[in-house]
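Undergrad: sequence first, predicted coordinates after that:
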Amino acid sequence: MADLKYYDIILKPVITEKSMDAMGERKYTFLVHPQANKIQIKEAIEKMFEGAKVQRVNTLNKDGKVKRRGSTLGKTAKTKKAIVQLTEDSKDIEFFEGM
């Protein structure tokens, strides 16, 4: 797990109505690598976005759904979401500015 780089940890931002409302409270939601822990997520955010200082990281694990295609059963991939709370003196994440 130590061989993950910061650009491997943060997969993509989550753009939903709920996550866009949370940006007013300086909370940003990202889809992250399922094996990443909170410390790695915090370091990745601070390296990727210059001037961002992370106060808290909350994570949610989501199991894959069972899907059926004809008579065969399978599961979708597991996912992990991270909700990152920035400090008051931190710069905003510019990625979300135009949304």
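TA: Right, received. Where do you want to start?
Undergrad: from now on I want contacts and neighbour counts done on CA atoms only, so please keep to that.
TA: OK.
Undergrad: leaving out chain neighbours, which residue sits closest to Leu73?
TA: Leaving aside its sequence neighbours, Leu73 sits nearest to Lys67 (C-alpha to C-alpha, 6 or more residues apart in numbering; 5.9 Å).
Undergrad: alongside the first one, take a look at this:
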Amino acid sequence: MNQERIYKVLLGPHISEKATMASENGSVVFRVASDATKPEIKKAVEQLFDVKVEAVRVANRKGKLKRTMRGMGKRSGLRKAYVRLAEGQDIDFQDVE
């Protein structure tokens, strides 16, 4: 996988309360592109952060319909990947440049 595709697959870390609880079990949550597959996500994380990935789970969140002053509007959806790292592996986002 080339470097350009890695940066298009992984859009960034997803920080939330649920993601913080998942990190206690050795998982890391990333926002990913809508066309990214599980093998692509696994390769991207392994190459970019130099860690061993055990499993990848993907969740799609649909955008909500919201009422605006000019009618109905739609928020954009989100695709996130829960990446479980091997035992003893860790990603520190404040250390990565």
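TA: Structure received. Computed from a predicted structure; not experimentally measured.
Undergrad: once they're superposed, tell me the TM-score.
TA: Between these two chains, after superposing, the TM-score reads 0.83 (TM-score structural alignment, normalised by the length of structure 2); 92 aligned residues with a C-alpha RMSD of 1.7 Å.
Undergrad: and the helix or strand hosting the residue nearest to Leu73 of structure 1, how far out from the chain middle?
TA: Using DSSP states H and E, Lys67 of structure 1 sits in strand 66-69. Chain-centre distance of strand 66-69 of structure 1: 26 Å, with C-alpha atoms, centre = their mean, to the nearest Å.
Undergrad: which stretches in structure 1 count as strands?
TA: 10-13, 27-32, 54-62, 66-69, 72-75, 79-86 (DSSP state E).
Undergrad: circling back to that earlier point, how much does the strand holding Lys67 of structure 1 stray from structure 2?
TA: Once fitted to structure 2, strand 66-69 of structure 1 is off its aligned match by 1.4 Å on average (mean C-alpha distance after the TM-score superposition for structure 1).
Undergrad: what's next to that strand, contact-wise?
TA: Strand 66-69 of structure 1 is contacted from outside by 73-76, using C-alpha atoms under 8 Å, 6 or more residues apart in numbering.
Undergrad: what is the nearest of the residues you listed to Lys42 of structure 1?
TA: If you rank these by distance to Lys42 of structure 1 using C-alpha to C-alpha, Thr76 comes first, at 26.9 Å.
Undergrad: give me the buried entries from the contacts of strand 66-69 of structure 1.
TA: Among the contacts of strand 66-69 of structure 1, none scores as buried (criterion: 16 or more other C-alpha atoms under 10 Å).
Undergrad: widest-spaced pair of these?
TA: Leu73 and Thr76 (10.3 Å).
Undergrad: so the strand holding Lys67 of structure 1 matches what in structure 2?
TA: Taking TM-score structural alignment as the measure, structure 2 aligns residues 65-68 with strand 66-69 of structure 1.
Undergrad: could you list which residues are in contact with the counterpart of Asp92 of structure 1 in structure 2?
TA: Here Asp92 of structure 1 is matched to Asp90 in structure 2, going by TM-score structural alignment. Going by C-alpha under 8 Å, 6+ apart, Asp90 of structure 2 touches 26, 51.
Undergrad: relative to Val9 of structure 2, how far out is Asp90 of structure 2?
TA: Going from Asp90 of structure 2 to Val9 of structure 2 by C-alpha to C-alpha, to the nearest Å gives 20 Å.
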